[in-house]
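Peer 1: Build me a structure from this.
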Amino acid sequence: MRPILELLPEELPGEGYRRAQIAHWLYARGALDFAEMTDLPKGMREALSKEWRISEFALVEAYPSRDGSVKYLFTLLDGKKT
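Peer 2: This next block holds a predicted model:
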């Protein structure tokens, strides 16, 4: 799988308005999963998820502190946690 966020908006997969929809989900709405892109056809979302990845890591847990800061635990693509 290739990281989709390395592409420029005009390099995104899809044609015309579909490319604009994908760009909106990625850059304006911060989508982390193609399944969130509910205005795209299901088949297109499935095809995108097979060829592309949005993130290099997945959020496992957030640890809020009393001072308002938050520490995050992520799982990387290789399975390691950081």
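
Peer 1: CA atoms for contacts and neighbours, from now on please.
Peer 2: Noted.

Peer 1: any idea which helix is longest in the protein?
Peer 2: Across the chain, the longest stretch assigned as helix under DSSP state H is helix 42-51.

Peer 1: next up, for comparison:
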Amino acid sequence: MGTYRFSEQAVHDLDEICASRAAAAGEAHTAIDRAIAQLPPDYAQVIRDLDLAGKSVDEVASAMGRSKGAVHMLRARA
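Peer 2: Have a look, this model is predicted:
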């Protein structure tokens, strides 16, 4: 069986790539939060609940006291 050895440089490069990706993900998360914060409250709630929290359309519609069609429309307009 072969053994793979990573040089210290390769490990360091991988660490830098991971750190860069984590920073980029944090920046993207911040940008998304800012964009959602600028939406009207109902639109923002639909986006947070459906897309970020992973709730179903039925759950969101029930929580908001709206029809499923209205939830779909709010999401499309957001």
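
Peer 1: Fetch the TM-score of the aligned pair.
Peer 2: Here the TM-score for the pair of chains, by TM-score structural alignment, normalised by the length of the second structure, is 0.33; 41 aligned residues with a CA RMSD of 3.5 Å.

Peer 1: sorry, back to before: after the longest helix of the first structure comes which helix or strand?
Peer 2: strand 52-53 (DSSP states H and E).

Peer 1: packing partners for that next one?
Peer 2: With contacts defined as 3 or more CA pairs under 8 Å, 6 or more residues apart in numbering; DSSP states H and E, the secondary structure elements packing on strand 52-53 of the first structure are strand 2-3.

Peer 1: Helices of the second structure, residue ranges please.
Peer 2: Counting by DSSP H, one finds helices in the second structure at the ranges 8-37, 41-46, 57-64, 68-77.

Peer 1: As TSV, those helices with mean neighbour count would be great.
Peer 2: As requested, the helices of the second structure are arranged in TSV below (neighbours: other CA atoms under 10 Å):
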stretch	mean neighbour count
helix 8-37	12
helix 41-46	18
helix 57-64	15
helix 68-77	15
